[in-house]
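> Quick one: sequence plus predicted model below, questions after.
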Amino acid sequence: MTIEARLSELGIAIPAPAAPVAAYVPTVEVNGLLHISGQLPFREDGSFQKGHLGKDVSLEEGQEAAKRCAIMLIAQIKAALGGDLERVERIVKLGAFISSTSDFTDQPKVANGASELMLAVFGDAGRHARSAVGVPVLPLGAAVEIDAIVAVRPA
């Protein structure tokens, strides 16, 4: 089954990739590794998930925010690879940053929202190393931000 077919089966529509909000590029490919800048959680309706886990964002809402970041990562991958998601060899690493209170300790559970999606979409190639870090604030007040390193096949 192709990656596009898996996305369709999962009911996931890949949006247009988000434009950078500062002086950086969304992706850089070096020696077969695609480095993807941190992506923020835009809901399917285009609204933005703000807040802090442990205060005004529930664990389930945080997991959904992480999933939305992962969908935006896939959008960036697709754009960088000229639309050909079959060039993805492996999701190598995700870096998950979770805006949370000092006593919130379920960052790994939040990050699972992204990790589980990568596995569902890319199969075994979606298994990856990961960091899940709690931070006091993220750009634009985001609840979650996730970056990635992806191994890609030559065009």
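Cool, got the structure. Residues are numbered from 1 along each chain as shown.

> Please count neighbours and contacts with C-alpha atoms only from this point.
Fine.

> For residue 7, which non-adjacent residue is closest in space?
Distances taken as Cα to Cα, 6 or more residues apart in numbering place residue 121 nearest to residue 7, at 6.3 Å, with adjacent residues excluded.

> OK, contacts around that neighbour?
3, 6, 7 (Cα atoms under 8 Å, 6 or more residues apart in numbering).

> A further structure is provided below for comparison with the first:
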Amino acid sequence: MSKIESKLIELGIKLPEVPKPVANYIPAKRTNNLIYIAGQIPIQNGIVQKGKLGKDITLNESKNATKLCAIGCLAAIKTICPLDKVTSIVAVHGLVNSTSENTEQADAMNGASDFIVEVFGEIGKHTRTAVGVSVPHNIAASVYMIVEIED
């Protein structure tokens, strides 16, 4: 068993099946040593987490949503290569469903960022964007990533 998969088991995380795209895109694409992961949504036990930060859901619920998105990103990476081949989490970008008055998007994205660093350690430290938007279908968040892998 890989080091990263062992860490996920230790954390009680089981990677989900990658949802089939609902439009004309793919969940992840490799170019050279980079994998670009399409925006993943927060799904837990088959249920999509919905709600708007500052209206329907709390900051902690939004943090959990971005963490679930990051878990989905790892599942998408695994469709291309084993997780132990990741040499760097280059970037994590998050779209946080929030009211126009809310200013906690960066705090919400800590759910994804903290999880990634907990799983990958030093190579998990990344650049990041956290943007408050109205996510389609009232989905709580969408997170996409860029990772570097070894040959």
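That came in fine, so what should we check first? Since this is a predicted model, take the numbers as computed values, not measurements.

> what about the residue nearest to residue 7 of the first structure, is that helix, strand or coil?
helix (DSSP: H, G, I helix; E, B strand; the rest coil).

> In the first structure, point out the residues matching the longest helix along the second structure.
The helix that spans the most residues within the second structure, counting by DSSP state H, is helix 59-78. Mapping helix 59-78 of the second structure onto the first structure (TM-score structural alignment) gives residues 59-78.

> Where helices are concerned, which of the contacts of residue 121 of the first structure count?
In helices, defined here by DSSP H, the members of these are 3, 6, 7.

> Check the mean deviation of the match of helix 59-78 of the second structure from the second structure.
Superposing on the second structure and averaging over aligned pairs (mean Cα distance after the TM-score superposition for the first structure), stretch 59-78 of the first structure comes out at 0.4 Å.

> Helices along the second structure, start to end?
Going by DSSP H, the second structure shows helices at 3-10, 59-78, 105-120.

> Mind telling me what the residue nearest to residue 7 of the first structure corresponds to in the second structure?
Checking with TM-score structural alignment, residue 121 of the first structure has residue 119 as its match.

> which ones are touching the residue nearest the centre of the first structure?
The centroid of the first structure falls nearest to residue 70 when counting by Cα atoms, centre = their mean (2.5 Å). If you count contacts by Cα under 8 Å, 6+ apart, residue 70 of the first structure has them with 39, 114, 115, 117, 118, 146.

> coming back round to it: can you say which of the helices of the second structure is nearest to residue 16 of the second structure?
helix 59-78 (6.4 Å; Cα to Cα).

> Kindly calculate the angle that the closest one makes with helix 3-10.
140 degrees (axes from the mean of the first three to the mean of the last three Cα atoms, to 10 degrees).

> Flag every buried residue along helix 59-78 of the second structure.
For helix 59-78 of the second structure, burial by neighbour count (16 or more other Cα atoms under 10 Å) applies to 59, 61-78.
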